[in-house]
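Participant: Next one to model:
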Amino acid sequence: MTLPPTSTGPSTGSSTATLRAATAADAPVIAELVRELAEYEREPQAATAGAEDFARALEPGTGIGCVLAEVAADGAPGGVEVAGMALWYTTFSTWQGRQGMWLEDLFVRPAHRRAGIGSAFFGELGRICAQRGFGRLEFSVLDWNTPAHAFYRALGALPQDGWTVWRVDGERLAALPGTTSS
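Facilitator: I've put the predicted structure just below:
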């Protein structure tokens, strides 16, 4: 999918963004984007995944996908720069009896924001959902990220009140009853 020409700032000038499915070969740039996202979300220490983790995750049959946005950029390898990503995985709704999509991370580099890339990502994710018969596209947004809230509302997304995200990780995950350590 190619987007119309956009003005994305000094790093790329006027360019055309193209969306494409990521492959395991894109793992290094995905790891880089995730670290940039972690910085933006004020948790740089939390991004511990490396390129090898993303290469493994993107192998066929994992139920994990990633869409990259690329723009022409002088001086970049191959004359192309990755402007952003939308990384997702499949879920299952027992109420609907079918799969859905969880958008784990959507990130557009600051120099490329407000150029239509975020909207294009949602268009592509919607197309994938329709093609695969998915019943939902869900994601979470940090409470303090009001620009993202406004963007998602403008797309027609609605916050789901009455639900709180819970997490068990690290030492607490290893300490769950019946869990064995190696």
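Participant: all contacts plus neighbour counts: C-alpha atoms, from now on.
Facilitator: Fine.
Participant: Pull the residues that contact the longest strand seen in the chain.
Facilitator: Longest strand in the chain by number of residues (criterion: DSSP state E): strand 80-93. Strand 80-93 has contacts (CA atoms under 8 Å, 6 or more residues apart in numbering) with 29-30, 33, 63-74, 98-109, 112, 117, 121.
Participant: Now show me the structure for the sequence below, then we'll compare the two:
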Amino acid sequence: MIRRATRADVRAMVELVHELARYEKAPELCHLTEQQLRDALFAPTPALFGHVAEVDGAVAGLSLWFLNFSTWEGVHGIYLEDLYVRPEHRGSGLGKALLQTLAQECVQRGYARLEWSVLNWNEPSINFYKAVGAIPMDEWTAYRLTGDALRNFSA
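Facilitator: As a prediction, the model looks like this:
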């Protein structure tokens, strides 16, 4: 079952985000706490949204997302920050159901697109995304300012 995340899901969701960081070979970069996620998801005007995949009463997967805006289309879209399903539940359709839920959000709200990033080495995910009709944006390169570079540039 896919549903919107609740406050009761926060602990499990943080665990899943940390599992995702280990899967992506960067656990040392993941610092998310329960309080941070709770504050982000349940603020009076939240900027982060989430869904969970529940199996037998336990959270087995998640999607965390936020709105972006296409100046060319003139409407919002969804940027999927994290999509993760526990290894023992992969292949059961939960990942597809989570992604479909976000596609439905886009269609129902009149959003122009659903976007995300995937690591170049993550062939299982790349194959899954291509199978559902997603296309890689090969002509675009993501850039990021963070840490010292961000602080130095802001000065």
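Participant: Could you quantify their similarity as a TM-score?
Facilitator: Comparison of the two superposed chains (TM-score structural alignment, normalised by the length of the second structure) gives a TM-score of 0.95, and 154 aligned residues with a CA RMSD of 1.1 Å.
Participant: Give the ChimeraX command for selecting the buried subset of the contacts of strand 80-93 of the first structure.
Facilitator: In ChimeraX syntax, the buried subset of those is picked out as below (16 or more other CA atoms under 10 Å):
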select :29,30,33,64,65,66,67,68,69,70,71,72,73,99,100,101,102,103,105,106,107,108,112,117,121
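Participant: give me the stretch of the first structure that the longest helix along the second structure matches.
Facilitator: When the second structure is scanned for its longest helix (criterion: DSSP state H), the result is helix 94-109. Using TM-score structural alignment, helix 94-109 of the second structure lines up with residues 117-132 of the first structure.
Participant: and the helix or strand just after the longest strand of the first structure, what does it pack onto?
Facilitator: Per DSSP states H and E, the first helix or strand lying C-terminal to strand 80-93 of the first structure is strand 98-108. Contact partners of strand 98-108 of the first structure among helices and strands, from 3 or more CA pairs under 8 Å, 6 or more residues apart in numbering; DSSP states H and E: strand 80-93, helix 117-132, strand 137-139.
Participant: Would you map the strands across the first structure?
Facilitator: Using DSSP E, strands in the first structure cover 2-7, 14-21, 64-72, 80-93, 98-108, 137-139.
Participant: Make TSV out of the ones you listed and add distance to residue 157 of the first structure.
Facilitator: Shown next, in TSV, are those (distance: least, CA to CA, whole Å):
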stretch	distance to residue 157 of the first structure
strand 2-7	22
strand 14-21	22
strand 64-72	20
strand 80-93	16
strand 98-108	13
strand 137-139	9
